[in-house]
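Engineer: What follows is a predicted protein model with its sequence.
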Amino acid sequence: MSTRPRFAPNRWCLRLVCGVLALGLAACQPDARTDAASVASPEVLARLDALDPDLRLRPREIDDELRELSAQQPPGSASRLAVLGLRAVVLARVDEAARYEDLREQLAQWPGREDPRVATTLRLTEAVMEARRAALSNQGQKLRKILGILDEIDETGQPQRQLLTLWEMRAGVFTEQGEFDKALRAGHRVLELSDGPIATLTRRVYARLQLAAIYAAAQQFDQAVKTQAEAEQLAAGDKRPLLRYFVAVNRGSIYQDRDRAITEAASQAALEAARETGFDDLIANALANRADDFLRKKEWASAIALTTEAVRLAQKRNDVYAAALGRHNLGIALMHTGQITQGRQEIEAGFKQAAEAGAATGMDALYEEYGRALQEVGLTQDAVQAYLKERQFRRQLYRDDLRKTVLEAQEALEADRRSREIELLNRDMSLKNEQLRASQLEFRLWLLMGGCVLAAGVLLLMAYRRVRRTNMALQSTNERLKVQSERDPLTGLANRRHFQAAIRQREEQDLLRGSVFLIDIDHFKRINDNFGHAAGDTVLVDVSRRLRQALREDDLVVRWGGEEFLIVIKSSDPVFAQHLGQRLLEAIGGQAVVHERHTIPVTASIGFASFPIEPHGVSLHWERAIDMVDTLMYMAKAHGRNKAYGLQWADAADGDALLALSEQMEAAWHDGKVRLSTPAGPAQWTEPRP
C-alpha cells in the first residue's frame, strides 16, 4: 500500500526540483562576468559563493550579512546587484514582509533603469524574488505568469545564473502540470546553461537530475535511466552528503513503480545521506520515503518507528503539512497492527492540522487511503464515510480547476468579442464614410447626373448587406459557443450546465422520475501517476465511447467531474436498472484501454437507483437523488470496487425517511431496511501497471 505524501502531486519529482532550486541558490546571483560592461567584483562573487552552503541553516543571519555587504558596494554597481540577487533567494526562506519590501524598494529605485539592458536585469532579479514567494505559497498560476518573462526578454548578455534559476523553476512547473513537452524543452535549456560559462560540477549534476525526473514523469523510462546515469557518473567522486542525497532521491523516483528493490536501496541511501547533512527537513523527507517502503511491504512496526521520528522532526520545524502527513501514515500503520482507535486518532488529528493550515491539495488521496484502510480492517460503514469525504475534496478541486478554466475561456471570449466589436465599428465607420461620399457625390453632380442617387443607394445597400452578413455570422458564432459551453471538450459528452437544463424535463413536481447512475473510474489517479495524464485522457475518452455504445440515443450521459460520469434514463424499473448496471460494468471493464505501448486495465464503481423507490413510491429532487446514489457508489468502492450497488427497495414512507436511511445505508442494508442489488464486473482485473 502506498502512502506517499499527497500535498504535492509527485513527491519524489517535486522534492527533487525543490532541492535543486534550494541547493543551487548561488544560481540566483546575477552573473555579471558574462557582460564586460557590468562586472561584479571577484571578491564579492567569492564571498557570495562562500555564503551559499549556509543559506539553509541560517537564512536570517545570512541576510543580515548580505545587507551589510550590499551597503559596502557602490550604488548602481554590478556587485551590489549581485548581492541583491542572492538576497532575493534568501528572503524566500525568511519570508519577512519588512525585509522583502526593503529589497523591492531598492530594486525599484535602482539607477539607470532607462537602460534597456539594466532594466531587463532588474526584471530578472524581481522575477526570481516573486517566483520564489509564489512557489512557496502554492500560487501556481501566478508563478507560471511570472516565469513568462522568459518568453519576453532577449537573454543575450543577461546574467546566466538568474536565467538558470528561472528555467529550473519553469521546468518544475511544467512537470507538475503535466505539460511534459514544455518541461523537456525547459530542462534542456537548464542543461545548456549548466554546461555553459558558469558550469560547476554541482550545477551539471543537478541539471541532469532534473531532466531525468522530467523524463520519468513523462514515462520516458529509458531516457530517464540514461540521464540519471550521466548525473551519477559526474557525481561519483563527490562525497558531499547533500549531493548524494539528491542523487539517491532521484534514483528512487525513477524506479519506484518498476523495481522496488532499487527504490528501497535508494531511499535507504537517501536517509543515510540526509542524516549526514543534519538538515531536519531532508531527514524528515527521507524518513517518509523509507517508511513508505515498509508500508508497501506491510512491515508495520518498522513503518511506525520511522514515521514517528518523521512526525517529531516535522513538529520541531513547525512544518504543519509534513506533520499532518506523517500522522496520517503513522495512523495507517497503527490501524494495521490492531491499534485501530489510536490509529484513527492520529489520522483525524492529521486531517485537523491540514485543515487549520488551509491544505486542500492531496486531501482527496489521503481520505481515499484512509477509506481503504478502514475497509481492510472491516469498518465498511466508516470506509464509506471516508470515501464520501474524498469525493467532497475531489469535487472542490474539480470546481477550482473548472473555475480557472472558465475564467481563462471567458478572457479569450472577451478578447474575441472585443475584436469583433472593433471590426463592426470599423465597418460601421466605413459605411458612414461611404454615406458621406455618396452625399457629396450626389450634391456635386445633382444637375449633371441624376443617376448618382441610384448609385449611392446601391452603394448603401451593398454596405448594409455586408453588415447584415456580419451580424448573421456573429449570431451563428454565439449559437455555436452556446452548444460548446454545454459539452465537455475532451469527451464530447454533456456537461453539468447542459444537465441542469435537461433534468427539468425529467422531473414531475420537482421530483425525479427515472433511473440515475453515478460512475467513478477505479484508481484513476494511479493511471495518471503510472502512465501520465495523456493516458488518463485516453481512458476518459474511451470510457465515454463505451458508455454511449451501451446506452440508447435518448439517455442522458454527463461528464460529472474529473473521472465521474452521470447517467439518467427514463425507465424507473429497478430490474432494468440492475441489468443496465451489469452491462455498464462489462462495457467499461470488458477490455483494457490501449494508450501508445501501454495496455491499461480499467474498471469502475457504480451507484444507481430507480425513482420512485419501491414499495411506497418515494422520489426525491434530483440533487438529493444524486447524493443518495453517490453513497451507493462509495459502498461499491468500500466493498472492493469493480461493482455496482443499486437501491431496489426501501422501508421509507417519504423523502425525509429515505434520506435518513441513505445516511446510514450500510447499516440499513444489514438491518433489512433497504434491499440492494450488487452486480459485479469482469473478474479478470488487475491494478494498472506500466
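Structural biologist: The structure has been received and is ready for your questions.

Engineer: can we go C-alpha only for contacts and neighbour counts from here?
Structural biologist: Fine.

Engineer: From what I see, residue 628 and residue 660 are in contact.
Structural biologist: No - in this structure residue 628 lies outside contact range of residue 660 using CA atoms under 8 Å: 10.1 Å.

Engineer: Looking at the two, which is more packed in?
Structural biologist: residue 628 (24 against 12; other CA atoms under 10 Å).

Engineer: this is the comparison structure:
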Amino acid sequence: MSAQLLMQRAWAMLPLIWMGRSLNRFSLSLFPRLHQRFMLGLMLCCVSLTTAIAPVYANSDKPSDKRDPAIEAQLDSMLGAGMYPQSRDEFEQILAMISDTTPVATYVRAWGYRALELVHAERDHDAAIELADRLIERALASNYPTAISEAYAVRIEVLAESNQRQQAIATIVDLDQWLPSVTDERVLFFTHNVAARVLHQAQHFEDALGHYLAAQEAIALNDGAQSLRRRQFLNLHIARLQTELEHFESAMELVEATLEEAKRQNVHHRIPELLLLKGYLQGNIPEHGPRESLITYAETIEWAERLDDTRRVLAARNNMGSVYIQLGEYDHARDVLLKALTIAETQNYETERQFVAFNLADIDVKQGNYEQGISQMREIIALTESAGRQRDYAEMMSYLAIAYGSAERYQEQAETLDELLQLRQRIFRAERDEALSELQARFEAQEKAQQITLLQQENIVQAQQIANTSLQRRIVFLFALSVILAALVLFFAYRSAQRTNKVLNETNESLKEQNLRDPLTQLANRRALQRTLDTFTAKADSESRGAMILIDIDHFKTINDNFGHTAGDEVLITIAQRLKQFIHSNDLVVRWGGEEFVIFMPDIRGRDVVEITRELLRLFAAQPVTFEQQNIPVSATAGVIDLPLQGSTLDDCNWEECLRLADSLLYLGKLHGRNQAHYLHGITQPIDVVKEQIFRDFDHANSQGWLQIESIPSPVSVQR
C-alpha cells in the first residue's frame, strides 16, 4: 500500500488570364477593330477583380497585430514555474493595463491567467468558468487560432479542476480543430499540456501521450530556463503515464535523463518529485530492488528539505516506511513513519496523515499487536469512507482483511472480503458509467464539430455562388460594348461556377456519408444506429419483433499491451469484416465504441436468436487474428435482448433502455468468466412496476427472479 497511495496527479486571376489569351486570338482573327477595346476591357476587369479580392487578403491574421510585446514580456518575466503569476500585486498592475483595445492574444493570455488563479488559488470555480467562457467568445470573434486555442485550454483546465471532466474532454474536441494553425511555442506547450493531463486522468492513455509528445516537440529547440522547467514537467508526467502502463524501464530511463539535466542546468524545483517516482520505479524493477529505493527516498528528503517542499518530504518518509515494512524491518519503519506523522500533523495534511497512520497500524498488526492495529485501521477506514475516497477505501479494506487473517479472526475476515467484493463491483460500475459518459460527451462534441464543418462547407458554397454572381455582373458591365464577347465570358464563368458547385456538393455528400461511418472499421457508427433505431421505433407496431446484441471483445487491453496498438486495430478491423459477412442483409452491425459492437436485427421472426448468438461467439473464438505472423486469440462476451421486450412495447421500454439492459447482461457475462452471452427473454413482473428498480439494481432484480435470463456458453474455448 503506501508508495502507490501518495503518487498522484494573385492566384485568383489565373483563370481570367487564360480566358483572355484564348479570346484575344479570337478577336484578332474576326474583329481586328475591337482588339484594342477588348484588351482595355480585360484589363479593367482584372483590376476590378483584384480590387474585390484584395480585402480578403487584407483581413488575414498577422501575429504582430494580435499581441502587445511589452505586456507579453512582463508576463513572461513573472510566470516562473506555475500556471499563473505568483506576485499578486504585479499581476494586478498588468490586468489594470488590459482594455478592450488590447490585442486579442495578449488579452486572452492575461485574463486566462486570472481564470487559472481563480480556480487554483481562490477555488472560485463558477467565476473561473464564467471568465473562461467570455474569453472563448472574444477569441472566436477575432478568428485568430492562437488566441482561440489558448482560451479553450484555459476552459479545459478550469473545468477539470472543477471536477467537470466530461465537459473538459468535450472541450478538447473543440480545441483540436484549431491547434493545427497554431505556431506559438508557449501556446502549443500550454494547450497540449493541459489536454494531455486531462486525458491522462481519464485514462485515455494513447491520446494523452500524443498531446504530451506534441507539447514536448513545441519546446524541443529552446534551452531557456522556462523551457527547461516545462520539459521537466512534461517528462515527469510522461514517466508517470508510462508507470501506470507498467512500462517501468522506459519510465526509469526518462526519469534519470531528466534528473541529470535538472542537476546539470541548476533547475531544481522538480527534482523531489522525480526522485520520488524513481524510488517507486526501483521497487518495481528486479535489478534495482527495495534497497536502492531506500537510498533514492533518502536523497528525495535531502532535496525536498533544501527546497522547503514538505509534501515531498512527507511522501518520501512514508514510502521509506512502506519499503521497510516490505523488508520486515518494522522498527526502522516505525521510526521513519513517526517522523512523517509529525510532519502531516504539523502541516495539517489530513489525507496524508491517514495514510501514514494506517501504515503504522499495519506495523502493529505485523508485530502481533492485533487489537491496537486493527482498531486504528478501522478508525482510518471510516474517515476514508466518509471522505468518499472509494479507491483508497478499497485498498485499505484489503489490508484490513489480511490483518483479520493474521489475528485468526476468520469470520470478520470473510465479512470484510465480502464487503470488499461488493465495493469493487460498485467502483467498477461507477468507473464504467463514467467512461461511457465521457465517451458519449466526446462523441457529441465530435459530432457537433462535424456539423460545424458541414455548415462551413455549405457557407463556402453559398459564398462561392455569391462571388460567381458578382463576377458575372462585372463581366456583363465591363464587356457591354460587345454582345458576343460578353456572352462568351459569361459562358466560361458559368461553366466554372457549375464545376465548382458540383465539386463542393460532392464533397458535402462525402462528408455526410463519413459522418455515419467509423473511420477505422468502416462499420456504421453510433449516429447511424440512432437513426436506424429511431426509424424502427417510429414504424413499429404490435407485430414488430427485433433484437439487439451488445458485444465486447474480451481482454482487449491485454491485446494492446502484449501486441501493440497496431495489432489491436487489426483485431478490430478483422472482427468488423467477420461481422459484416455474418449478418443478414437487413441487419446492421455498428462499432459502438472502443472494443464494443452492436448488432441490430430489425426482424427476428422465424430466426433462432439463441443459435445466432452461439454462432456469433464461435465467430470470435474459433479462429485467432493473425498479425505479423503472430496468432492473437480472441473471444467476446455479449448481452442479448429483444426489441421490444416480450410482453411490452417500445413505449414501455425504449431502445436506449433496452441497450442499457443489454449492457448489464454483458457485465453479468464478464463476472461469470467471459466468452459467453446472456439473453433476456422477458420480465416476469409488470414492466411499469419494476423497470425503475431493475435499472437501479440489476443484480437484485435478477436474484428476485424478475428476469428470465438464458446463459449461452461459447461452443469454442480460448487458450491465452
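Structural biologist: In hand now; what should we look at? All of these numbers come straight from a predicted model, not from anything done at the bench.

Engineer: Could you quantify their similarity as a TM-score?
Structural biologist: With the length set by TM-score structural alignment, normalised by the length of the first structure, the two chains reach a TM-score of 0.59; 560 aligned residues with a CA RMSD of 6.3 Å.

Engineer: And the contacts of the stretch of helix or strand residue 74 of the second structure belongs to?
Structural biologist: Per DSSP states H and E, residue 74 of the second structure falls inside helix 69-79. With contact meaning CA atoms under 8 Å, 6 or more residues apart in numbering, helix 69-79 of the second structure is reached by 85, 86, 87, 94, 106, 110.

Engineer: just these now: which is nearest residue 360 of the second structure?
Structural biologist: residue 86 (37.6 Å; CA to CA).

Engineer: Within the helices and strands, which one has the closest one?
Structural biologist: Residue 86 of the second structure belongs to no helix or strand, assigned by DSSP H and E.

Engineer: OK, contacts around it?
Structural biologist: Per CA under 8 Å, 6+ apart, neighbours of residue 86 of the second structure: 78, 79, 80.

Engineer: mind checking what residue 556 of the first structure lines up with in the second structure?
Structural biologist: Using TM-score structural alignment, the partner of residue 556 of the first structure in the second structure is residue 588.

Engineer: If we ignore the residues flanking it in sequence, what's nearest its match?
Structural biologist: residue 600 (5.2 Å; CA to CA, 6 or more residues apart in numbering).

Engineer: That neighbour is in what secondary structure piece?
Structural biologist: strand 596-601.

Engineer: And that strand against the first structure, how far off on average?
Structural biologist: On superposition with the first structure, the mean distance recorded for strand 596-601 of the second structure (mean CA distance after the TM-score superposition for the first structure) is 1.9 Å.

Engineer: Let me see the contact set for residue 676 of the first structure.
Structural biologist: Contacts of residue 676 of the first structure (CA under 8 Å, 6+ apart): 645, 646, 647, 648, 649, 669.

Engineer: How far does the top helix by length along the second structure sit from its chain's centre?
Structural biologist: In the second structure, assigned by DSSP state H, the helix with the most residues is helix 410-478. Relative to the centre of its chain, helix 410-478 of the second structure is centred 10 Å away, using CA atoms, centre = their mean, to the nearest Å.

Engineer: list the helices and strands it packs on?
Structural biologist: Contacting helix 410-478 of the second structure under the criterion 3 or more CA pairs under 8 Å, 6 or more residues apart in numbering; DSSP states H and E are the following elements: helix 35-58, helix 165-178, helix 390-406, helix 483-514.

Engineer: before we move on, the earlier item: the residue nearest to residue 588 of the second structure pairs with which position in the first structure?
Structural biologist: Match for residue 600 of the second structure (TM-score structural alignment): residue 568.

Engineer: Hmm, residue 560 and that match touching each other?
Structural biologist: No - with contact defined as CA under 8 Å, residue 568 of the first structure and residue 560 do not form a contacting pair (11.8 Å).

Engineer: Out of the contacts of residue 86 of the second structure, which end up buried?
Structural biologist: Applying 16 or more other CA atoms under 10 Å to the contacts of residue 86 of the second structure, the neighbour count classes residue 79 as buried.

Engineer: Just the closest of the contacts of residue 86 of the second structure to residue 9 of the second structure, please.
Structural biologist: Using CA to CA, the contacts of residue 86 of the second structure come closest to residue 9 of the second structure at residue 80, 20.4 Å.

Engineer: Checking residue 675 of the first structure next. Helix, strand or coil?
Structural biologist: Assigned state for residue 675 of the first structure: strand (three-state reduction, DSSP: H, G, I helix; E, B strand; the rest coil).

Engineer: Give me the aligned partner of it over in the second structure.
Structural biologist: By TM-score structural alignment, residue 675 of the first structure lines up with residue 708.

Engineer: what about that match, distance to residue 654 of the second structure?
Structural biologist: 19 Å (CA to CA, to the nearest Å).

Engineer: and what of residue 590 of the second structure?
Structural biologist: Taken as CA to CA, the span from residue 590 of the second structure to residue 654 of the second structure is 19 Å.

Engineer: of the two, who's got more company?
Structural biologist: Applying other CA under 10 Å to residue 590 of the second structure and residue 654 shows that residue 590 carries more neighbours, namely 25 against 17.

Engineer: and the more buried one, what element?
Structural biologist: strand 588-593.

Engineer: That strand: average distance to aligned residues in the first structure?
Structural biologist: Using mean CA distance after the TM-score superposition for the first structure, the mean distance for strand 588-593 of the second structure is 2.2 Å.

Engineer: residue ranges of the strands in the first structure, please?
Structural biologist: 507-508, 511-512, 514-521, 556-559, 564-569, 593-595, 598-600, 604-611, 644-650, 674-677 (DSSP state E).

Engineer: How about residues contacting stretch 256-274 of the first structure?
Structural biologist: Contacts of stretch 256-274 of the first structure (CA under 8 Å, 6+ apart): 241-242, 244-246, 248-249, 251-253, 255, 282-283, 286-287, 289-290, 293, 530, 689.
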